[in-house]
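Enquirer: Task: produce atomic coordinates for the following.
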Amino acid sequence: MGRGLVINFCTSCGNKMEKESDFCQECGAKMPKASTGHTQKKKSQSPSFSAFSFKTKAILVSVMVLTLVGFGFYKFAEVVL
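Expert: Just a heads-up that it's a prediction; the model follows:
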């Protein structure tokens, strides 16, 4: 397939469209703006867990596990003196 060849069709009636048409010549439906593939990704306020690297995830999980184990020993272990 050629990279420069773009064929657009009306999403309402299926009519073949010209490249830069804002409206379908057949039915008059407004065409959505075409994406060039170079869209910018929106930055979120706080990163999701999947945004962290594997090393960071491993460290976070290890800290949580150690905290839970430590709390378990503190809460349920018998005091031996």
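Enquirer: can we go C-alpha only for contacts and neighbour counts from here?
Expert: Fine.
Enquirer: on contacts alone, who are the packing partners of the strand or helix carrying G72?
Expert: Assigned by DSSP states H and E, G72 belongs to helix 54-76. Using 3 or more C-alpha pairs under 8 Å, 6 or more residues apart in numbering; DSSP states H and E as the contact criterion, no helix or strand is in contact with helix 54-76.
Enquirer: run this one through as well so I can compare:
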Amino acid sequence: MSNPFLKQVFNKDKTFRPKRKFEPGTQRFELHKKAQASLNAGLDLKLAVQLPPGEELSDWVAVHVVDFFNRINLIYEMTARMCH
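Expert: Model prediction:
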């Protein structure tokens, strides 16, 4: 990488590293437990995103893109209100 900007962006010393352990009894610990439980629920993601029979791909994608946009927009609005 000869580009100094790329060196700065990919600097390993400045990369965010999430905490691996949370103290029991804290809200973060409880949220972490819930997140792990949902990830280990045995949900097959390939089945969750599979095109249902009889649906057109473009319609299915459009519905999910709009839903994704609405959810991201909601998160952004809540964050913006909290930070002002």
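Enquirer: Would you mind reporting the TM-score between them?
Expert: Overlay of the two chains. TM-score (TM-score structural alignment, normalised by the length of the first structure): 0.34; 33 aligned residues with a C-alpha RMSD of 2.3 Å.
Enquirer: buried set for the helix holding G72 of the first structure?
Expert: Within helix 54-76 of the first structure, no residue counts as buried by 16 or more other C-alpha atoms under 10 Å.
Enquirer: how much space between L47 of the second structure and F68 of the second structure?
Expert: Here the criterion is C-alpha to C-alpha, to the nearest Å. By it, L47 of the second structure lies 18 Å from F68 of the second structure.
Enquirer: Look at the two and report which has more neighbours.
Expert: More crowded of L47 of the second structure and F68, by other C-alpha atoms under 10 Å: F68, with 12 against 9.
Enquirer: any idea how far F68 of the second structure is from L74 of the second structure?
Expert: Computed as C-alpha to C-alpha, the F68 of the second structure to L74 of the second structure distance reads 10 Å.
Enquirer: What distance do you get for K75 of the first structure to S62 of the first structure?
Expert: 20 Å.
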